Structures are given as structure tokens and as C-alpha cells.
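[1] Please find the sequence and the predicted model below.
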Amino acid sequence: MRSRSPASVLGACLIAAALGGCGGAAPLTFDLAAVPGQARQGAVARAIVVSEPTGLQPFESDRIIVREPGGALSFLGGGQWADRLPRLIQTRLVQSLENSGRLRSVSRPGDKVASDYQLISEIRAFDIAAGSGEAVVDLSAKLIADGSGKVVAARVFTARVPVAKVDPGTAAAGLDAALANVLADMVRWVNAGR
């Protein structure tokens, strides 16, 4: 058996560390919260299907994104979301609508539940704006009548929350707070009736 030189072992370890191995620290995992239930103000007899949001490729991952002043996007090291961002936002939107207690049912496509409307959305921004020091959440949404496919309402929801620094914990907390504002606005909008 041939022995390896210390330099080759160190080189292999450095390459593995760069790829996430060799005992590197696992990134912290962060979750997003749903809007809690509120006092019931009369149910709306409607059923809604909430689709998974679409978005550009960087938003399709579980990584926390930083937008530099020139517009470049980068992933913030040391932190990640508990799931792919679109699926996590969909889950928290479903839960927020359920928590409002105003709808007959809230489901996802594929649940095989009859619905009156489909809620589709797009992630336009979900990042830390490094230049302004803000967590930015920007979602566009359309409410579509299930039978006709007609768009009955459309709106863009945006929230900005100041962040003191750009590190995983502060970034995740800022984005969670911004999403909470957006989800609360979306729940009111959906429950307003069309």
C-alpha cells in the first residue's frame, strides 16, 4: 500500500472542504411562519387551490439570497431554508388562509378537492437588498375562476423590513417578517370576496 504525502492529504481535505466535506459546519436551517388565526368574521363559502409559486432559478432553491447594489445575486453562506423556497411559501400561504377560518377549503393542486378559484403566484423578489439594508419580499398573485379560467383579481404584494446586518440569522428573521406582512395582505385580499 502506498502512503500519501501530507501535502496530498491536505490538498484533498481543502478540496473536500470547499465542496462541503471534511467536517465543515452544516448551515443553519431557518423556517418561515404562517399568519396566525384571527377572530372569525363570517366564512366565505369558497374553496381555493393554492399553486406553488413560480420564480427565477435562484428562487427555486433552499438558499438565502443577497441582491448586491449592482443587481448581482449571491447565496448567503451559513444559512438555508427548511425546504425549497416556493414549496415553503406555498405551505405557509395555505396555512395562513386556513388559519383565517373564512374559506370552505384550502388545498393544493393534486389534492383532488373541488375548488372555486385557483391562486397562482410568482416570486419577484425574496432577498436581502445589500445596498439598502432591507429584507424584500415581492409576490404577484392572480385569483382565477376554476371553471372559466378567467382572472377575477390580480395584485402585487410587497414588503420591506430593515435588517441591521447581512448574516444568516438576521437575514432569515427579516425575510420572515416581510413575508408575514405579505401573507397578511394576501389573506385579506383573498377573503375580501370577488
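    Thanks, I have the structure now.

[2] going forward, measure contacts between C-alpha atoms and count neighbours the same way
    Will do.

[3] Was I right to think Phe157 contacts Leu139?
    Yes. Contact criterion CA atoms under 8 Å: Phe157 and Leu139 qualify, at 5.3 Å.

[4] A further structure is provided below for comparison with the first:
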Amino acid sequence: MTRHSGDTGRRHFLALVGGSLLLSACSSSGPVALYGLSAAADPGAPGRRSSAQVLVTRPRALKALDTEYIAVAEPGPIYSYFPNVAWADSLPSVVQSKIVETLQNTNRLRGVGMPGDGLLIDYQLQTELRAFELRVGGSSRALVEIAAKLVNDRNGRTVASRVFRVESSAGTTDPDRAVAALNRSADQVFSQIAEWTLQSI
């Protein structure tokens, strides 16, 4: 198991919840379950349509989150990972895809996509994953925090910036319930990012 600490950077094993759950980033057989994230089907109230086309860039993230493994964070923060389960792709790629899907579901933009999609770009939506993890130490909480910046692609100026943070109770370290709680937090953050983007362009 790999643990990442901003203070020590040491690698060692962690027994969590009285040793009943071993968190690991290393599995010789690979993950037995892959998890995705949902995109809000109805993100926000209806509003005016925009002729703008928005490019969603790949989120920046610390190495501890730039991985397909599902993170668990102790106070510090010290990062460990659930064994035998993973995101369907690297976390930044999964988040990028779901932000695009959430914006598309608003039906209020002329175009939304990723690099290579052939957009005539008006704005870039740039993001940074600051937290996307199950927080333990006390109650178990699913924390998602994303910093977003909307940039005018024509002149490079920042139009707006904001930090979005949602925390949901998980109540357990069971992977299924932890991922469900992360989905709830992420769904709210994606909806807030979509509505903020539409209001800012």
C-alpha cells in the first residue's frame, strides 16, 4: 500500500478500523470492481441559451489524486487507497468527462467538449482537484473540492474563478457506500460548476 503525506512522503502499511480494512494502491491481481461517477441529468434551472462553445480541460491534481485508485485521507492529510477497487479511468479524466456531460445536459450551450473535439472555442473551463476522497478520523465523510477558472479563449483573460466544496456523510468505510457518498458530493459540485459557468459567460 502506498501512503502519501505532505510532511513525510513515507511509504508503509496502514490498518484501518481495527485492522478490518487494509487500504492499498498495490494489488497483484488488479481491481475487481471499477467505479464511475454520475453526471447530473437536470443541472440547475432552465435559462437562456448561449452561442458560446466551452472547452473543458483535464483537471490538474496532486499525484495522490492523479490516479485511478480511490483515495482515503487521514488527518494530515495522509492518503491511502481502497484495495481491489478503482475508478474506471484516472480520476482527473473521469471528472473531466462528467463535467462535460453535466454541461451538455443543460442544453444551454452551443458546444461543449474536450481537446480534440473540434470546437470553435470561446471559453476554457480549467479546474483543479483539491480533494476527492473519503475523509476518516471521526465520522467518515466524502469530500469533493474543485477550484474552477473560466478563461476567455480569445484574449486569455480570466472571466471568473470559484472554489466548489461539498461534503457528504458516508457513515462507513465500505467501498460501495463510500463511492455512493462521493457520487453525491460530486453530483452537487458538477451541478454548481455548470450553473456558475452558464451565469459567467
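    Right, received. Where do you want to start? All values reported here derive from a predicted model rather than from experimental measurement.

[5] May I have the TM-score of the superposed chains?
    The TM-score (TM-score structural alignment, normalised by the length of structure 1) is 0.84; 174 aligned residues with a CA RMSD of 1.6 Å.

[6] just to revisit the earlier point, intersection of neighbour lists for Phe157 and Leu139 of structure 1?
    Val182 (CA atoms under 8 Å, 6 or more residues apart in numbering).

[7] who has more neighbours, the two?
    Neighbour count, other CA atoms under 10 Å: between Phe157 of structure 1 and Leu139, Leu139 has more, with 22 against 18.

[8] Could you find the counterpart of that one in structure 2?
    Using TM-score structural alignment, the partner of Leu139 of structure 1 in structure 2 is Ile146.

[9] who touches Ala130 of structure 1 in this structure?
    Applying CA under 8 Å, 6+ apart, the residues contacting Ala130 of structure 1 are 66-69, 166.

[10] Make JSON lines from these and add distance to Gln118 of structure 1, secondary structure and neighbour count to it.
    As requested, those are exported to JSON lines (distance: CA to CA, whole Å; DSSP: H, G, I helix; E, B strand; the rest coil; neighbours: other CA atoms under 10 Å):
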{"residue": "Val66", "distance to Gln118 of structure 1": "31", "secondary structure": "strand", "neighbour count": "22"}
{"residue": "Arg67", "distance to Gln118 of structure 1": "31", "secondary structure": "strand", "neighbour count": "21"}
{"residue": "Glu68", "distance to Gln118 of structure 1": "35", "secondary structure": "coil", "neighbour count": "15"}
{"residue": "Pro69", "distance to Gln118 of structure 1": "36", "secondary structure": "coil", "neighbour count": "11"}
{"residue": "Val166", "distance to Gln118 of structure 1": "36", "secondary structure": "coil", "neighbour count": "18"}
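
[11] of all these, which two lie farthest apart?
    Farthest apart among the contacts of Ala130 of structure 1 by CA to CA are Pro69 and Val166. That separation is 13.5 Å.

[12] before we move on, back to that, show me which of the contacts of Ala130 of structure 1 is closest to Gly110 of structure 1.
    Using CA to CA, Val66 comes nearest to Gly110 of structure 1 of these, at 33.2 Å.

[13] how about the closest one, what's its match in structure 2?
    Here Val66 of structure 1 is matched to Val72 in structure 2, going by TM-score structural alignment.

[14] correct me, but that match touches Pro83?
    No. In this structure, Val72 of structure 2 is not within contact of Pro83 by CA under 8 Å, at 10.8 Å.

[15] Look up the closest residue to Thr173 of structure 2, ignoring the ones flanking it.
    Of all residues not flanking Thr173 of structure 2 in the chain, Ser140 sits nearest, at 6.8 Å (CA to CA, 6 or more residues apart in numbering).

[16] wait, I meant Ala147 of structure 2
    Distance criterion CA to CA, 6+ apart; nearest residue to Ala147 of structure 2, sequence neighbours excluded, is Val163 at 4.2 Å.

[17] Could you do Ala33 of structure 2 as well?
    Spatial nearest neighbour of Ala33 of structure 2, chain neighbours left out: Val85 (4.8 Å); criterion: CA to CA, 6+ apart.

[18] Now do that neighbour: how many residues are near it, please.
    Residues lying near Val85 of structure 2 (other CA under 10 Å) number 21.

[19] and the aligned partner of it in structure 1, what is it in contact with?
    Using TM-score structural alignment, the partner of Val85 of structure 2 in structure 1 is Gly79. Gly79 of structure 1 sits next to 27-30, 63-64, 168-169 when contact means CA under 8 Å, 6+ apart.

[20] ok, so of those, who is nearest Arg40 of structure 1?
    Distance to Arg40 of structure 1 across those (CA to CA) is lowest for Phe30, with 30.1 Å.
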